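Enquirer: When you get a sec, could you give me coordinates for this:
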Amino acid sequence: MDKLQALEERIAHLQRTVEDLSDVVSRQATEIRALSRRVGLLMEREAEREAAEGTIPLADQRPPHW
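Expert: Below is the predicted model:
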């Protein structure tokens, strides 16, 4: 009977760990979506600024060593 109880305890701990990890992944996914949206907005803003200045966009410039 002790062996069965030990296994049940381990399963309970593993289930709790899986639930905790699921919560972490969910929070991280939400944060990644928000950060991706912010990066996209910053890229758009920078592209508009570069277009207004009439400069070559940084992404299209050759590196200085070329």
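Enquirer: make it CA atoms for all contacts and neighbour counts henceforth
Expert: OK.
Enquirer: which residues touch stretch 2-13?
Expert: Contacting residues not belonging to stretch 2-13 are not present [Cα atoms under 8 Å, 6 or more residues apart in numbering].
Enquirer: let's see this one next to it:
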Amino acid sequence: MTDRITELEIKLSLTEDLIEELNRTVFRQQEQLDLLQAQLRHLYRQMQSQNETADPTAVTTPRDEIPPHY
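Expert: Predicted coordinates:
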């Protein structure tokens, strides 16, 4: 009986360690997501400000742009 209790305590301890490690992993991933979302918002604002400062009468089409290999 004592061996079973000891085995259960060991399993419980390992499970708690695993849960704590998973919590840290989820926390780090959430930090990365938050950073990526902030960067995306920043890039979006940059694009919006560039569009606002661009000449509104200029019409750009893909034909007007030079392909990157030229």
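Enquirer: now the strands: where do they sit in the first structure?
Expert: Secondary structure of the first structure (DSSP state E): no strands located.
Enquirer: For Leu43 of the second structure, see how far away the spatially most central residue of the second structure is.
Expert: Of all residues in the second structure, the one closest to the mean position by Cα atoms, centre = their mean is Leu33, 2.8 Å from it. To Leu43 of the second structure, Leu33 of the second structure is 15 Å away according to Cα to Cα, to the nearest Å.
Enquirer: Could you report the separation of Arg27 of the first structure from Thr17 of the first structure?
Expert: Counting by Cα to Cα, the gap from Arg27 of the first structure to Thr17 of the first structure is 15 Å.
Enquirer: now do Leu42 of the first structure
Expert: Leu42 of the first structure is 37 Å from Thr17 of the first structure, by Cα to Cα.
Enquirer: same check, this time on Ala6 of the first structure
Expert: From Ala6 of the first structure to Thr17 of the first structure the distance is 17 Å (Cα to Cα).
Enquirer: ditto for Glu44 of the first structure
Expert: From Glu44 of the first structure to Thr17 of the first structure the distance is 40 Å (Cα to Cα).
Enquirer: Arg38 of the first structure too?
Expert: From Arg38 of the first structure across to Thr17 of the first structure, the span is 32 Å (Cα to Cα).
Enquirer: before we move on, what about Val39 of the first structure?
Expert: 32 Å.
Enquirer: mean per-residue distance, stretch 21-38 of the first structure to the second structure?
Expert: On superposition with the second structure, the mean distance recorded for stretch 21-38 of the first structure (mean Cα distance after the TM-score superposition for the first structure) is 0.9 Å.
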